[in-house]
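Peer 1: predicted model follows, preceded by the sequence.
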Amino acid sequence: MFETYLLPVRTAVTLFPLLALVVMLPVAVMSYRRRGRAGGWTTTVFYCFLFYLLAAFLQTIIPLPANPAEYCAEQTYASTPQLRPFYFWDVLETRARVSGTWLNPAMWSTALNVVLLAPLGFFVRYLSGVRFLGAAALGFVASLFFELTQLTGVWFIYPCAYRLFSVDDLILNTVGAVLGWLVAGPLIKILPELDSERDRSRYAARVTASRRVLALLTDGVAFGVLTVVVLGLLQLFGVPPAVRNPATAALAVLYFLLVPVQTGSTVGKRAMLMRIERTDGKRPGPFALLARNGVLLSPFWLTWVALSVDHWNVFSQPLQLLIPVGLVFSLLVVGVWTPLAVFFGDEPAPYERLSRTQNVAIVRTEPATTT
């Protein structure tokens, strides 16, 4: 019996790293904008909450039928919802006469229905300070979502309901959420306080290496999405393929040069509440930004140039050697020198030295400078 309940947990353990990877950037952006940092106890609690939500959802749909058509033809017990409140009492009494109390599967099923949403009540109170009625309402809505997922065969993916919709589950799940909210009261007093304002005052002015990396990743995702959309539109309107490379280059100039010249930030830096300034505090001009981003992004644009070469012949065209040589050099500068300077030496990156620029944290209206 317990194997049925452990399978969803093991599945959640397998899927959670992928889910965490998907939400990492949005969560980091929200965290930096709210607390001035992406790590810490608050982030740990959030990812615990995320894992719990995944495990709770999988608990309501796993195990899945191996052969849906065959299963739906043979099993009909879940086709009619159980709408009688507190019917579980009758089931408990009936089965207790046969197997006793502790060996009664219905008793364990009832208890687990209560436990299922108890962590939800705890987390919403600890993370958001939700009040009693709010926790009860969230518990009911979450339970209703689970039950409708079962009733509709995972929202019509399966041709029939393979898990029973029961009004008793709504009652027990909601009670569990309320109990979790009540238990959170004394626990919150001994757990670390989740104080966003304290974190912001302590960390918002720091431009850490992780903050810079997350900004770069955000820029990579944003520029990638922009490029895919624009190239897709060009394809849709029948623009010749020869235009794709110039269009990509134009987008790169727009995104990494023209926009920062006007605003002082790329999308990624703005998301992480940073901007670029010259070391004398002034806004950098186009040449400084060209030097900075040209070196920082050199592994990417040199790889793009290398892939754009139709025919390699270094004997007849020796200038082609500059591309792989430049790529190796750029990898050393960006992949080795920069991490050593930023992560371990607390020094400006080589492209910052060359362009005489630095990252500046945006703290409300007053920026705080770090290098």
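Peer 2: Happy to help now that I have it. All values derive from a computational prediction rather than experimental measurement.
Peer 1: C-alpha only now, for contacts and for neighbours.
Peer 2: OK.
Peer 1: Val259 in helix, strand or coil?
Peer 2: Under DSSP: H, G, I helix; E, B strand; the rest coil, Val259 falls in the helix class.
Peer 1: hang on, it packs against Ser265?
Peer 2: Yes. Contact criterion C-alpha atoms under 8 Å: Val259 and Ser265 qualify, at 7.3 Å.
Peer 1: what's in contact with whichever strand or helix holds Gly185?
Peer 2: Per DSSP states H and E, Gly185 falls inside helix 167-190. With contact meaning C-alpha atoms under 8 Å, 6 or more residues apart in numbering, helix 167-190 is reached by 82-88, 110, 113-126, 132, 135-137, 139-140, 143-144, 147.
Peer 1: and the strands in the stretch 251-371 of the chain?
Peer 2: Per DSSP state E, counting those that start in this stretch, the stretch 251-371 of the chain carries strands over the ranges 274-278, 357-361, 368-369.
Peer 1: need the winner for burial among those.
Peer 2: Among those, ranked by average contacts under mean count of other C-alpha atoms under 10 Å, first place goes to strand 357-361 (a mean of 25).
Peer 1: how distant is that strand from the center of its chain?
Peer 2: From the chain centre to the centre of strand 357-361 is a distance of 26 Å (C-alpha atoms, centre = their mean, to the nearest Å).
Peer 1: got the angle for it vs strand 274-278?
Peer 2: 140 degrees (axes from the mean of the first three to the mean of the last three C-alpha atoms, to 10 degrees).
Peer 1: a markdown table for the strands of the stretch 251-371 of the chain, including distance to Phe57?
Peer 2: Below are the strands of the stretch 251-371 of the chain laid out as a markdown table (distance: least, C-alpha to C-alpha, whole Å):
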| stretch | distance to Phe57 |
| --- | --- |
| strand 274-278 | 37 |
| strand 357-361 | 39 |
| strand 368-369 | 43 |
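Peer 1: re earlier: pick out whichever of Val259 and Ser265 has more residues nearby.
Peer 2: A direct count of neighbours by other C-alpha atoms under 10 Å for Val259 and Ser265 places Ser265 higher, at 23 against 14.
Peer 1: comparison target below:
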Amino acid sequence: MGYVQVIKTAVLLFPFLALIISLPVFIRQYQKYQAFVFWRGIMIYSFVFYLLVAYCLIILPLPDVQAVANLKTPTYNLNLFQFVREFQHETPLILSQPRTYLQTLKSASFIQPLFNLFLTIPFGVYLRYYFKRSFKQVLILGFLLSLFFELTQLTGLYGIYPRSYRLFDVDDLMLNTLGAVFGYVLTPAVTFLFPTQDKLSQKAGSLKTNVSITRRTVALITDGIVWGILTSVIAVILKLAQVNVDMIIVNSLVALILLGVIPLFKGQTIGKWAVKIKIIDARTQRKPGFWQLVFRQFELYGVLLPFTLGLTPYVISLTGKVPDDKLTQVYFLAIVLLALNLLLVLYLVWQAFKPSPVLFYERWSKTKQVSQLKEEES
């Protein structure tokens, strides 16, 4: 598998893994700044993507376990500058003959060291620009990242393989560390058009009282992850206790507690608490009434989300299962549902340009969401 194919694999995995990995960082941004700047989100997301691609590049392709067990090749190289000696012996480079240059650039003994050098240059850039790390810190962290990569290879992917299927190479440690240092040095040249961290902090200060679509989405995803973890833990406990309970009942009860019971106390789910927003009565600016909150939560979690995430995919899946004489009706229903989903997406995009939008289900329940900071200032 070539480098390009590995990157394609990472791109396919990225939307799911990066979101889960980035979510705690997003929540931390709200906890620290009471706001979330879009550029910060781009930086965090792209940093996770970069690390994902880098990790895929050092572990893929995954060979057959039996083939690895039969390997007789060395598992490590502790001779520093071995790549220089290999370059001298394995490349056809003759300085006085330009025709050998292209062949040299295509040789593995040239590409491999260059790849290891370039692999960690973005790491140094991120550390200096976004995380504001010093030269010494970049040097140490670059070495530790490279050491993590090499130990991953040396241990055969943490014991999954009976031995290493890639070489632990001290030259790779040096080149990766040097790449991070180069990234640190090159940062001013590649980020001079980007906003500084001080400007981003000022921007965050002006957004503290906004309850944006992004902020709501982070809260919603957080609630979903908490719900998934709790139901999984309960399922394991029930299995160990050999208690047979329909998981639909368990899922429903956990959702009812997280999304219905907990918000009754302070107008917050766990996700909303994490990003510092609250549900209030739009008329009195106070805690919403019991039935008012029930109506709002039912609209969102009992109708809107099941419609978009449950009913639509279910109807689409029926197209390959129903008899031919009913396909027309299923196709028609699927088109209608997709059209409604598209309208919903367009509506959310339109609302995303507003600093603190009040969505249609909130208008119907006469509720709205406010920043906890704004409420404290009031």
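Peer 2: Yes, it's here. Note that the coordinates shown come from a computational prediction; the quantities given were computed from them, not determined experimentally.
Peer 1: circling back to that earlier point, which parts of the helix holding Gly185 of the first structure are buried?
Peer 2: Along helix 167-190 of the first structure, these residues count as buried under the neighbour rule (16 or more other C-alpha atoms under 10 Å): 167-184.
Peer 1: what does stretch 136-145 of the first structure give?
Peer 2: Buried residues in stretch 136-145 of the first structure (16+ other C-alpha under 10 Å): 136, 138-140, 142-144.
Peer 1: and which of those residues is nearest to Arg278 of the first structure?
Peer 2: When those are compared for distance to Arg278 of the first structure (C-alpha to C-alpha), Leu138 wins out at 49.3 Å.
Peer 1: what residue of the second structure matches up with that closest one?
Peer 2: Under the alignment (TM-score structural alignment), Leu138 of the first structure maps onto Leu141 of the second structure.
Peer 1: and that match, that one's in a helix?
Peer 2: Yes. According to three-state DSSP, Leu141 of the second structure belongs to a helix.
Peer 1: Thr177 of the second structure versus that one, what's the distance?
Peer 2: 8 Å (C-alpha to C-alpha, to the nearest Å).
Peer 1: quick one: stretch 45-59 of the second structure to chain centroid distance?
Peer 2: That offset, for stretch 45-59 of the second structure, works out to 11 Å (C-alpha atoms, centre = their mean).
Peer 1: over to stretch 233-241 of the second structure?
Peer 2: For stretch 233-241 of the second structure, the distance to the chain centre is 29 Å (C-alpha atoms, centre = their mean).
Peer 1: grab the longest helix from the first structure for me.
Peer 2: helix 2-35 (DSSP state H).
Peer 1: helices and strands around that helix, which ones?
Peer 2: helix 41-61, helix 196-203, helix 209-236 (3 or more C-alpha pairs under 8 Å, 6 or more residues apart in numbering; DSSP states H and E).
Peer 1: pipe those helices into TSV and attach mean neighbour count per row.
Peer 2: Shown next, in TSV, are these (neighbours: other C-alpha atoms under 10 Å):
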stretch	mean neighbour count
helix 41-61	17
helix 196-203	15
helix 209-236	16
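Peer 1: between those helices, which gets nearest to Pro26 of the first structure?
Peer 2: helix 209-236 (8.8 Å).
Peer 1: which one in the first structure is aligned with Arg296 of the second structure?
Peer 2: In the first structure, Arg296 of the second structure lands on Arg292 (TM-score structural alignment).
Peer 1: burial of its match, as a residue count?
Peer 2: Neighbours around Arg292 of the first structure, by other C-alpha under 10 Å: 25.
Peer 1: spatially nearest residue to Leu23 of the second structure (excluding sequence neighbours)?
Peer 2: Val218 (7.2 Å; C-alpha to C-alpha, 6 or more residues apart in numbering).
Peer 1: ok, now how distant is the one you found from Ile316 of the second structure?
Peer 2: From Val218 of the second structure to Ile316 of the second structure the distance is 28 Å (C-alpha to C-alpha).
Peer 1: what do you get for Phe295 of the second structure?
Peer 2: 29 Å.
Peer 1: contacting residues for the residue nearest to Leu23 of the second structure?
Peer 2: With C-alpha under 8 Å, 6+ apart, Val218 of the second structure has these contacts: 23, 26-27, 271, 275.
Peer 1: got it, and Pro288 of the second structure?
Peer 2: 267, 279-281, 367.
Peer 1: what's near enough to touch Gly238 of the first structure?
Peer 2: With C-alpha under 8 Å, 6+ apart, Gly238 of the first structure has no contacts at all.
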